[in-house]
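> Please work out how this folds:
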Amino acid sequence: MSKIDEERSAVQILIKQRIALVSRQWTARAARLFKTSGYTNAQRAPLYLLRDAPTGMTQTELATGLSLSEPTLSRRIARLLEDGLVSKHRLLGDGRANLIKLEPSGLQALHSSEATASRDRNLLFQGLSDEDLGVTLRVLNVLASRISGPVDIGGEPEGELASV
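Next up is the predicted model:
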C-alpha cells in the first residue's frame, strides 16, 4: 500500500468514526433538547413523515420511511396515539393494515418543537457556508446509498464523488 493509499485509508477511518460519534451525540443532544416537551427526537420522526402525507400512511410505509422495524415503530405510535398526536384507522380494502394520520395536536406539537430544533440547528451549523453544507450532504447521500446497497469488497467503487 502506498503512502497516499495509507493516508486516504486513515482519513476514511476517521470519517467513519466521526459520523458514528456525531450521530450518537446528535441523538443525545436532541434528547436533552426535547426533554421538557416529553418527546424524544425518535418520537417526533413519524410526525415529520405524516406531515407530508395528509391522507396518512400505513404503519408499514412509516416503518420503511424511518428505517425501523414494525415492532419498534408500533411502540412509538402507541405513545403518539396515547397523547392524541396521531390517530389509527383500518385501511379501507385491507382490514389488516392500519392507516396512521397526523392529528391537529400532532401538527401543533411538531411546529412548536421544530422552532426549538431550528434554533439549535442554526447554532450547530453556524459559520458553515452553503457550499460546505452542499458538499456534506452530497457525501452523506452517496455513503447512505452505498451502505444500503450490496456488500462487495472485491469491486472498485464508482466515481460518484469525483466532483466533490
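> From here on, just use CA atoms for contacts and neighbour counts.
Will do.
> Could you name the helices and strands sitting against the lengthiest strand in the chain?
The residue-count maximum for a strand in the chain (DSSP state E) belongs to strand 94-102. In terms of contacts (3 or more CA pairs under 8 Å, 6 or more residues apart in numbering; DSSP states H and E), strand 94-102 is packed against helix 41-51, strand 57-58, helix 59-66, strand 86-91.
> ok, the residue sitting nearest the centre point of the chain - contacts?
Central residue of the chain (CA atoms, centre = their mean): Leu66, 6.6 Å from the mean position. Leu66 sits next to 45-46 when contact means CA atoms under 8 Å, 6 or more residues apart in numbering.
> before we move on, back to that, show me how far the longest strand of the chain is from its chain's centre.
On the basis of CA atoms, centre = their mean, to the nearest Å, strand 94-102 sits 22 Å off its chain's mean C-alpha point.
> Let's compare: structure for the following, please.
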Amino acid sequence: MSGDDDVDLLIDSWSDRLESVDLTPLDVMSRLRRAALALAEVRHDVFKEAGLGDGEFEVLAALRRIDPHGVGPTRLLALVTCDITTLKRRIARLLGRGLVNRESASDGARGTLITLTPTGRARVDSTMASLIAREREMLAPLSSDDMAGLERGLRQLLDGAEQSKKRRSALER
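Okay, here's the model as predicted:
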C-alpha cells in the first residue's frame, strides 16, 4: 500500500491538538465517509447519464423489485427514503416522462397502483447494469477475500450502529 493518504494527514493534525484522545475511530470512519461520498458521486453520475435523478431511480428500482402488477403509494413509500410529498412529485415526473403508469386498482379496492411502463422497465434495468459495472470498477483494487472481510465488517458496523440507536432511543423515553 502507498504512503500516507488524506486521512493519515488528518489524523496526524488532530493528534497534535488532541494528544490525550484516541483517534483510532478516525482511521475507519473518515475513510468510510470518503468512500460513501465517492460512491454517491458514482451513483449520481450513472443516474444522470441515464437521464434520471437519484430519487427517480430509487422509485423505479423499488417498482422493479416488487410486484410487477403495481403497488400503491403507501407500500411504495415504505420502500423509498423520502416523505409522501416528495414521492408524489417523483411519481409525477416519472409519469410525465412515460416511465410509470398510474392505474386504478383492478380488484375493486379504492386507490391507485403505480406500475412501470416497458420504457421504465428498460431504463431501470439498463441503469442498474451500468451502476453494477461502475461499482465493480470501484471494488477492483480489492481481492475477493478483502471484499468478503469488508462486507462482514460493514455488516457488523451497521448492526452495531442500529443497536446503539435503539439503546439511545430507549433511554430518551
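> Just give me the match in structure 1 for Met29 of structure 2.
Counting by TM-score structural alignment, Met29 of structure 2 corresponds to Lys16 in structure 1.
> now whichever residue in structure 2 pairs up with Arg76 of structure 1, nearest residue through space, not along the chain?
In structure 2, the residue matched to Arg76 of structure 1 (TM-score structural alignment) is Arg90. Closest residue to Arg90 of structure 2 in three dimensions, ignoring its sequence neighbours and counting by CA to CA, 6 or more residues apart in numbering: Glu56, at 6.0 Å.
> What's the one you found aligned with over in structure 1?
Glu56 of structure 2 maps onto Gln43 in structure 1, by TM-score structural alignment.
> who touches that match in this structure?
Applying CA under 8 Å, 6+ apart to Gln43 of structure 1 gives the contacts 76-77, 80.
> relative to helix 41-51, how tilted is the lengthiest helix in structure 1?
Identified as the longest helix of structure 1 according to DSSP state H is helix 3-33. For helix 3-33 of structure 1 against helix 41-51, the angle by axes from the mean of the first three to the mean of the last three CA atoms, to 10 degrees is 90 degrees.
> Give me the packing partners of helix 3-33 of structure 1, helices and strands only.
helix 41-51.
> Aligned to His44 of structure 2, what sits in structure 1?
Here His44 of structure 2 is matched to Ala31 in structure 1, going by TM-score structural alignment.
> Spit out the contact partners of that match.
Contacts for Ala31 of structure 1 (CA under 8 Å, 6+ apart) come out as 39-41.
> what about it, distance to Ser112 of structure 1?
Using CA to CA, to the nearest Å, we find Ala31 of structure 1 at a distance of 16 Å from Ser112 of structure 1.
> about what we covered before: which strand or helix spans the match of Arg76 of structure 1?
Using DSSP states H and E, Arg90 of structure 2 falls within helix 84-96.
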